[in-house]
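Asker: sharing a sequence plus its predicted fold:
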Amino acid sequence: MFDKYVSTPIIPVAVVETEEEIRKIADFSSEYLPSIELTMRTEYAYKALEILSKDYSNLAVAAATVISPEQADRILDLGINLIISPGFQPIMLEHAKNKGYNYIPGVATPSELEQCLYSGYKYLKFFHAGVFGGIEWLKGVGTVYSHTGVKFMPLGGVSIDNVLEYLKLPNVFACGGSWLCPRNLLSDKNWKEIKKRFETASNLIKELK
């Protein structure tokens, strides 16, 4: 599932609070974008992961905003084996190695990037991309670190208007699509608009081929 996740160019990023929300997003993902990054910022997120693990085995699922080994252990018990952090801590790098799960740490500086590379992590989240330099940052570090094979998933400040510009960079493996199903649309149950955004993202990906 890790390979499937990192090969999905636009990954839906969601904060969910109800079963209806997670099932709608999972259905749209199944049709258009076969991966989900579920943000662990609500208690319901754990129930949502359980639903995804049980009923949507076709999707590559990641649990995100994981900032402690205790959180990671709880997620692993639900059958999810891909964990993402907005930043990183050395203890999380070691925990992932010791437990054998797939881990994507977050970085925003060359120093953080090098620490992750030293520990063997080459797929990294770039957060918050919009605050820390976006496309220009990726171009800059690409010049220096391309020989290492490091790849990034930018999130934050990425939108339907600039996502292709990000995805065309050789050191970007995917972009987090938080605009696909934002909280305001979920709260309003605006499934028509959310589906439209998933479909648009799917069509954009075809332009890369």
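Answerer: Cool, the structure landed. Residues are numbered from 1 along each chain as shown.
Asker: C-alpha only now, for contacts and for neighbours.
Answerer: OK.
Asker: Trp179 - nearest residue in space that isn't next to it in sequence?
Answerer: Nearest non-adjacent residue to Trp179, counting by C-alpha to C-alpha, 6 or more residues apart in numbering: Ser159, 6.4 Å away.
Asker: give me the neighbour count for that neighbour.
Answerer: When neighbours are defined as other C-alpha atoms under 10 Å, Ser159 has 16 of them.
Asker: in the chain, which spans are helices?
Answerer: 2-6, 19-32, 44-55, 69-76, 90-99, 110-118, 134-145, 163-167, 183-187, 191-206 (DSSP state H).
Asker: is it true that Phe2 touches Ile84?
Answerer: No: the pair Phe2 and Ile84 does not pass the contact test of C-alpha atoms under 8 Å, sitting 11.6 Å apart.
Asker: among those two, which residue is more densely surrounded?
Answerer: Ile84 (24 against 15).
Asker: show me what contacts the more buried one?
Answerer: Contact analysis of Ile84 by C-alpha atoms under 8 Å, 6 or more residues apart in numbering lists Ala62, Ala63, Ala64, Thr65, Val66, Tyr103, Ile104, Pro105, Gly106, Lys125.
Asker: alright, now check it against this:
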Amino acid sequence: MSLLDLSPVVPVVVLHDVAHAVPLAEALVRGGVRIIEVTLRTSAALESIRRIADEVPDAVVGAGTVTAPSHAAAALDAGARFLVTPGTTDSVLAAAADTGLPVLPGAATVSEAMRLAELGYQELKFFPAEAAGGIPFLKSIAGPLPALRFCPTGGITSATAAAYLALSNVACVGGSWLTSDPADVVGIEQAARAAAALA
């Protein structure tokens, strides 16, 4: 099964305190969301991935915001099961591919999407979704690029997720609203249940 088919919503998680990692992941799984993208934006990110990988076996945890070649190997070492890049450079893509993990490379233009398709990638992150054209953009490229599936991320909310998911070339969406308060496990579980129901 593709990563993009695990949940209609991929939580994009920013963690500043590793103590929140396992309870947050457990709350998401209880709510029906198994996939978790922990962004490499904080010093707590890699240890958070490690703890989730070790202690929440039902979660599929990956690393997001992979923006340097060194991030890929570090994420693999921490136990990440997939990698997500906001954009794509040759060196980052090569390092990510070297890990052997599934990679969701980022694209924001038709040319970037075509280049990634030439390299064999058919599942892409569309980022920053709202700023880069949102639903109208994705609708407009579905005809010329019918083989590509997207996970749009960036500016998507609980109110707009369903409209994105209705598009033929959108498999899932990424969003930070599920875990906006990493300490609120009750709220996270409720948000996860609502997200899972979008399937």
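Answerer: It's in. Owing to the predicted nature of the structure, the values given are computational and were not obtained by experimental measurement.
Asker: re earlier: in strands, which of the contacts of Ile84 of structure 1 fall?
Answerer: Ala62, Ala63, Ala64, Tyr103, Ile104, Gly106, Lys125 (DSSP state E).
Asker: hmm, back to that, out of the helices of structure 1, nearest to Gly176 of structure 1?
Answerer: Proximity to Gly176 of structure 1 (C-alpha to C-alpha) singles out helix 163-167 among the helices of structure 1, at 9.2 Å.
Asker: buried residues in that closest one?
Answerer: Val163, Leu164, Tyr166, Leu167 (16 or more other C-alpha atoms under 10 Å).
Asker: if you count contacts, what does that helix end up packed against?
Answerer: With contacts taken as 3 or more C-alpha pairs under 8 Å, 6 or more residues apart in numbering; DSSP states H and E, helix 163-167 of structure 1 sits against strand 175-177.
Asker: structure 2: matching residues for the strand it packs on?
Answerer: Per TM-score structural alignment, the counterpart of strand 175-177 of structure 1 in structure 2 is residues 173-175.
Asker: tell me roughly how far the matching stretch lies from structure 1 on average.
Answerer: Compared with structure 1 after fitting, stretch 173-175 of structure 2 deviates on average by 1.0 Å (mean C-alpha distance after the TM-score superposition for structure 1).
Asker: quick one: contacts of that stretch?
Answerer: 8-12, 151-157, 161, 164-165.
Asker: compare the residues you listed and tell me which is most surrounded.
Answerer: Busiest of the contacts of stretch 173-175 of structure 2 [other C-alpha under 10 Å] is Val9, holding 33 neighbours.
Asker: contacts only, for the counterpart of that residue in structure 1.
Answerer: With TM-score structural alignment as the criterion, the equivalent of Val9 of structure 2 in structure 1 is Ile10. Neighbouring residues of Ile10 of structure 1 by C-alpha under 8 Å, 6+ apart: Leu33, Ala174, Cys175, Gly176, Gly177, Ala201, Ser202, Ile205.
Asker: so which of those hold up in structure 2?
Answerer: Contacts conserved in structure 2 for the contacts of Ile10 of structure 1, counting by both residues aligned by TM-score structural alignment, their matches' C-alpha atoms under 8 Å: Leu33, Ala174, Cys175, Gly176, Gly177, Ala201, Ser202.
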